[in-house]
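Just the structure for this:
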Amino acid sequence: MADLLFEIGAEEIPAGFVPTALRQLEVDLAKALDEARLAHGEVKAVGTPRRLAVWARAAAAKQTDAKTEAFGPPVAQAFDAEGKPTPAALGFARSQGVEVGALQRAQTPKGERVLVTKVEKGRKAEQVLPALLERLVAGLRFRKAMRSRWDDATFARPVRWMVALLDGRPLKVRFGEVVSGKTTFGHRFLAPRAIALKGTPEDYLAKLRAAHVLADPAERRAALEKELARAAKAAGGKVREDEPLVEQVLYLVEEPTAIAGAFEESNLELPPEVVISEMRNHQRYFAVVDGKGKLTNRFVAVSATKVKDPKVARHGYERVLRARLADARFFFEEDRKRKLHDRIADLGRRTFQAKLGTELQRSDRIGAIAAALARAIGREELVGDVLETARLAKVDLNTGMVGEFPELQGIMGAHYARIEGIKVEIADAIEDHYRPIGAAEEMPRNDLGALVGLADRLHSLVGIIGVGEKATGAADPFGLRRATIGILRILLDRGYHLSLATAVEQALDQLSGVKLAADRGVVAEQVLDFVRGRLKALWGERHAPDLVEAVLAAGFDDVVDAERRLEALAEIKARPDFAPLAVAFKRVANIQEKAGGGAAGPVSAELLRDDAERRLLAELERVEQEVGARRASRDYAAVLRSVATLEPAVARFFDDVLVMAEDPALRANRLGLLRRVGALFADIADFRKIQAELPQVTQAAG
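Model (predicted):
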């Protein structure tokens, strides 16, 4: 057993590319070794902006032998009565590359057949690994890749060197014009000379560490966080929590060095979001806050190189930020010279989408949709504020500040609204209608923001799909998936019992002047199908796929209601007696489907012939009374617990009663009984979608 070490050295790879590439290296190398029949231990990838490395501990020196079996024709066809091979046997042997005498016989479920057994002897690892590693590096995928002018090899950035070692012995791996060796390189400026490696992970990490490269992201993160804390403490505060920025900077440097700086205190008069955005998004600086979490006029920058004179570096960082903040102050002061209401007309000169018109038309449509939603949840008194919020929600898109900092849309509109003395709830809603943003947890603070946010996303989803644009597997230029997830998260967070179908129709009502790519009914169906897909993915993160499918099949028009049904179903599935219940309900649903709705009739007690069907009717009437109030209060867990008590009566009914009796009256009566049973759970979940089987019972021979 020996360690396998593979490193790809390159020009600085974009920070966002590195974590994904490292995960792919780990997965792909482990899979490739397994497929190559090379046993191995831990597979781990580490990396920095200039290198992607992966190792496999305790890699086998040789492949295991591979035994394969190929079955041919039945023995009766392969040999005649005298035991001589027939053309079928000869042809099979020829196709397998063996003599007919090598054919064996084996019993199979399909009878006795001829068989060829082959054994492929394992090769030495050093014979297998070069091609395997070449496929590994060529298989790495990046959002954008560069092609060398000398060959067709593509990579995130030009590859400069490679290391491939097995037990310290070099393997010859080629990628483009680069051939692997046994030397790596340290920090570009502090230790640029070649470093000979022994091939073990410990040697690799230690020698790079000595060369000012912390190759292991976990070690580098610990060093980064320590540096940030040290510099912030020296600046009199602590670093504002910002995990995305930490993750980004982590893959921008090989050895982090933090330097604290300051900016003019007068800039704290700007909205905090503006100052923070300038620092983090443009300069990758970390904001510093005081003990109460309030922004200070200090920051921490991270250098990729230890500097001889920190004062010089600090001066450079401060000078760049000073200019950026001066620009921000200029835009802020210029924006305040015009009221938000005076900017509404400007939206008419800004295109939202070529086929859907201007931002002004968009705002008007959002207002109408949001007003309809407010009425649907019984909040008629909010309609005026909803319309006002919708009018102002997109106005800051025409401000200088948002033009410079697009990530502040909504935030700046809210700030300007507060400065102008606009109603606080409306100002909050201007900002909140963009929430949630991505996977962030922040949700709208009030109904105004939630309703306008729903309307905005509904307009985009229905409008974009309506004009014929769609999200594909890899591309979603209009953010339809993000918009749909936002709709679902808002509905669930606020607990709105809204009809999705009605909301889609209300959005379509506002597109009366837009030329749709398909009939209105088709567009509505496409939108709801798209929502269904996102809902399935969202629920699939927490629940079994078959339960999700069962609930979706029963309907998802009211998303909040559907989620309650899903949680209730998950609860009852955890019961040990769930399998027989599910099997019984599946059978009820299947018989109903096969019989057709018109075959069932009202249940007549006079037509009940067997004790089993009389018992089922009695139990059914009891349960129907129990679940009435529970269903009205949407307590689906209690409904299902009550319905579950029907299982013994249903099981006995199927054992003792012939549902599809020849007598039409009896058949209709029994189908009517099953229809009433099915009605108890059909609108909660389609049990036919649930994977549940009764355990097989083996009877002893007697």
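
switch to C-alpha atoms for all contacts and neighbour counts from now on
Fine.

Would you confirm that Asp428 contacts Arg445?
Yes: counting by C-alpha atoms under 8 Å, Arg445 is a contact partner of Asp428 at 7.5 Å.

Which stretches in the stretch 351-500 of the chain count as strands?
Ranges of strands in the stretch 351-500 of the chain, per DSSP state E, counting those that start in this stretch, are 351-353, 357-358.

which SSE is Gly678 in?
Assigned by DSSP states H and E, Gly678 belongs to helix 664-681.

got it, and Gln248?
Gln248 is located in helix 243-250, with elements delineated by DSSP H and E.

any idea how far Ala76 is from the most far-flung residue of the chain relative to its centre?
Distance from the C-alpha centroid of the chain peaks at Glu82, with 64.7 Å (C-alpha atoms, centre = their mean). From Glu82 over to Ala76 the distance is 11 Å, taken as C-alpha to C-alpha, to the nearest Å.

Asp663 now?
Distance from Asp663 to Ala76, counting by C-alpha to C-alpha: 52 Å.

Take the strands of the stretch 351-500 of the chain and write them to JSON lines, including distance to Ala471.
JSON lines is the format used below for those (distance: least, C-alpha to C-alpha, whole Å):
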{"stretch": "strand 351-353", "distance to Ala471": "16"}
{"stretch": "strand 357-358", "distance to Ala471": "20"}
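
So for Ala579, which of those sits nearest?
Nearest to Ala579, of all these, is strand 351-353, at 51.8 Å by C-alpha to C-alpha.

quick one, helices of the stretch 501-650 of the chain?
Using DSSP state H, counting those that start in this stretch, the helices of the stretch 501-650 of the chain run over 520-540, 545-553, 559-573, 578-595, 611-632, 636-644, 647-656.

One more, please, to line up against the first structure:
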Amino acid sequence: MSSKNLLVELFVEELPPKALKKLGDAFASALVTSLKNAGLAPSTAAVTAYASPRRLAAHITDVLAVAADKPVVQKLMPVAVGLDADGNATPALLKKLAALGADASAVTSLRRENDGKADILFYDSLAKGATLAEGLQKAIEAALAALPIPKVMTYQLQDGWSSVNFVRPAHSLIALHGDSVVPVAVLGLNAGNTTQGHRFEAAVSPVVIANADAYAETMRRDGAVIAAFAERKAEIARQLAAAAAKAGANLKPIEDDALLDEVTALVERPNVLIGQFEAEFLAVPQECLILTMKANQKYFPLLDGSVENSGKLTNQFLVVSNISPADPSAIVQGNERVVRPRLADAKFFFDQDRKKSLESRIIGLSKVVYHNKLGTQGERVQRVAAIARAIADQLGGGALAAHAEQAAVLAKADLLTDMVGEFPELQGIMGRYYAQHDGLDADVADAIEDHYKPRFAGDSLPRNRVGTVVALADKLETLVGMFGIGQIPTGDKDPFALRRHALGVIRMLAENDLDLPLVGLLTVAGRAFSTVDGFKPAESALADFIYDRLAGSLRDEGYTAQEVDAVVSQRPQRLGDIPKRLAAVRAFSALPEAAALAAANKRVGNILKKVENPVEAVVDAALLKEAAEVALHAALVDVVPQADAAFATGDYTESLSALAALRAPVDAFFDGVMVNADDPALKANRLGLLAKLHTAMNKVADLSKLSA
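Predicted coordinates for the structure are as follows:
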């Protein structure tokens, strides 16, 4: 059966730019999936998604005009119910056949098959394959219904009476199978082979698409539109690089993939132009200027890429225009005129904010509600400061504690500045600038910015010890506070970003190798809430939560589930040790003795769990009767000091490797010794021997987790 390529395009008014790429991919994916399910496209059919500000389209290869007939097997009923004693159809069988569109003549062709209990009648038939018009109609309706649209709009059709719901008003529909129009309709539109090109620069109107394969080229030539999102994005990136090179040596546009995606969704025929603003605005922190240009104007600021000024903002920027006039000066001047007030606002905010010190703003935090059960931002700042001082005291005290407390007290003060009020994304960043203006210590200023770090996966950690202390205190205050009032994440809901905060704590403790026991930190943080009504310490639940996040992050790093479980199940308090413990477990697993010792460790654990009272790891050598238990005790006396000495120095690989010598005596013990002896003293002594073995084998990790 011959096949042709298919093109579907829905022409609409300007689509939401931040959602365009996702809408285009979802539309194309849903179409091809529906056609494949209907048998109208093979599993190998390729789909190309097109998405521009005013269109969603998809090109699908090897689509059939009519799907192949499908064999259908219908289970009817037991033979004893469907046929009488003479083999004639019963009324029940005839009724069932009639419902399937068959009559009594089909009785002789019914198939019998035993299902293990009785003979069953089956009706085999062929279901006629769907036509492309039928299948595509359902596919388009399903694709539009499944689009990830946060909010639809209702609009009237041209008849003035009917209305439909969609993300934006739709104006035309193309459905071409080769060069033939497929008669489908959706959103009050009948399919044809015409569309509209660029709003201002199309060569013709309407644009006629001769066949499915001519779509992209026709839109480029006659419609002045680069229809493919990826191709348009690549063209913008190319033009940005070329314009930057033209603007000056060593200049480069800011790298921001989200901005590039958004701009790609705003233009159909990109044309990059160079603009500039007055150099006096560069006295404002560049983060403010960059943010206002990106967020409000969708410009690409130009940065100095030279070694001496790497990353420094220049007073030039790039505009991605949607039109390409012969003389672009009016567009450039217009954009320069528009950006100037934005930059002037930023300069005004910066100048006004510096008239008041950060310290003078602290009192205002007492009027800002943080959480109705946890008080104001002012109260929260005091808790963070107390936690920060306690952590700093553990890490070094003195100047570190003083600076950490000062930074913690000032860390949220910039929330009350005009600049952060206008651009919340700059919180912390502006605090650092204002702290520098106030003449504060550099470590304190840096810590004010860095206490939010890491903000996301892969983000950098605080740059100094003061910042690390305050960042830990800030995240621990949030975690302990929210768990203490029962605000625990469930499912996908995590409104206070507690999972992110937990991962931030893990990274800072592990990557900085801080000598701060995790549970001790939770206890310290909990003390800061002693005066909060309704707060109930939840250290155990919070520790479980953090270790769960730790296990997940380690698996994401490539460690096996067994390796992770072996280490994390032991709840190591110093998270900086975990990479060494994992490396030790991996090295141990490669030893020939590993599997047997892991299995033995699991067996020992199960034996000890069944004992009613906790077993002390104490052995009376005088009660050792069997040769195997004497040998195991002697091996422990020899091996345990070696393993413990290596453990004490942090050489976990050597500690576990020393245990390999226990394999033979452990195997011999289980082969020749009855643990549950009749003599209570013997039994207790043998359990003590196993407890000593269990303790020795599980210092670095729970080796039983390595047992298959």
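
who touches the helix holding Gln248 of the first structure?
Identification of contacts with helix 243-250 of the first structure by C-alpha atoms under 8 Å, 6 or more residues apart in numbering yields Ala15, Gly16, Pro217, Arg220, Arg221, Leu224, Arg280, Arg284, Phe286, Val302.

and it, how far from the chain's centre?
20 Å (C-alpha atoms, centre = their mean, to the nearest Å).

Quick check: what element follows that helix along the chain?
Assignment by DSSP H and E places the next element after helix 243-250 of the first structure at strand 257-262.

which residues in the second structure does that following strand align to?
Mapping strand 257-262 of the first structure onto the second structure (TM-score structural alignment) gives residues 271-276.

what's the mean gap between the matching stretch and the aligned bit of the first structure?
In the superposition with the first structure, the average deviation recorded for stretch 271-276 of the second structure is 0.9 Å (mean C-alpha distance after the TM-score superposition for the first structure).

can I assume Ala58 of the second structure sits in a strand?
Yes: the assignment for Ala58 of the second structure (DSSP: H, G, I helix; E, B strand; the rest coil) places it in a strand.

Quick check: it vs Thr531 of the second structure, distance?
Between Ala58 of the second structure and Thr531 of the second structure the computed distance is 61 Å (C-alpha to C-alpha).

Looking at these two, which has the bigger crowd around it?
Ala58 (25 against 8; other C-alpha atoms under 10 Å).

and the more buried one, what does it touch?
Neighbours of Ala58 of the second structure in contact, by C-alpha under 8 Å, 6+ apart: Leu7, Val8, Glu9, Phe27, Ala28, Leu31, Val47, Thr48, Ala49, Tyr50.

between the contacts of helix 243-250 of the first structure, which is closest to Leu607 of the first structure?
For the contacts of helix 243-250 of the first structure, the nearest to Leu607 of the first structure is Gly16 (71.7 Å; C-alpha to C-alpha).

still on that earlier bit, how far does the helix holding Gly678 of the first structure sit from the chain's center?
Computed by C-alpha atoms, centre = their mean, the chain-centroid distance of helix 664-681 of the first structure equals 43 Å.

tell me the contacts of Pro444 of the first structure?
The neighbours of Pro444 of the first structure, taking C-alpha under 8 Å, 6+ apart as the test, are Ala429, Asp432, His433, Arg435, Pro436, Ala450, Ile490.

Counterpart of it over in the second structure?
If you follow Pro444 of the first structure across to the second structure using TM-score structural alignment, you land on Pro462.

Look up how far His633 of the second structure lies from its match.
Going from Pro462 of the second structure to His633 of the second structure by C-alpha to C-alpha gives 50 Å.

returning to what we had before: of Asp428 and Arg445 of the first structure, who's got more company?
Just comparing Asp428 of the first structure and Arg445: by other C-alpha under 10 Å the higher neighbour count belongs to Asp428, 23 against 16.

Surely Gly9 of the first structure is in a strand?
Yes: the assignment for Gly9 of the first structure is a strand, going by three-state DSSP.

was I right about it contacting Thr48?
No: counting by C-alpha under 8 Å, Gly9 of the first structure stays clear of Thr48, with 9.5 Å between them.

May I see the buried residues of stretch 124-133 of the first structure?
By neighbour count on 16 or more other C-alpha atoms under 10 Å, the buried set for stretch 124-133 of the first structure is Ala125, Glu126, Val128, Leu129, Pro130, Leu133.

cool, and stretch 584-597 of the first structure?
Residues of stretch 584-597 of the first structure classed as buried: Ala584, Phe585, Lys586, Arg587, Val588, Ala589, Ile591, Gln592 (neighbour count, 16+ other C-alpha under 10 Å).

aligned partner of the third one in the second structure?
So that's Lys586 of the first structure. In the second structure, Lys586 of the first structure lands on Lys602 (TM-score structural alignment).
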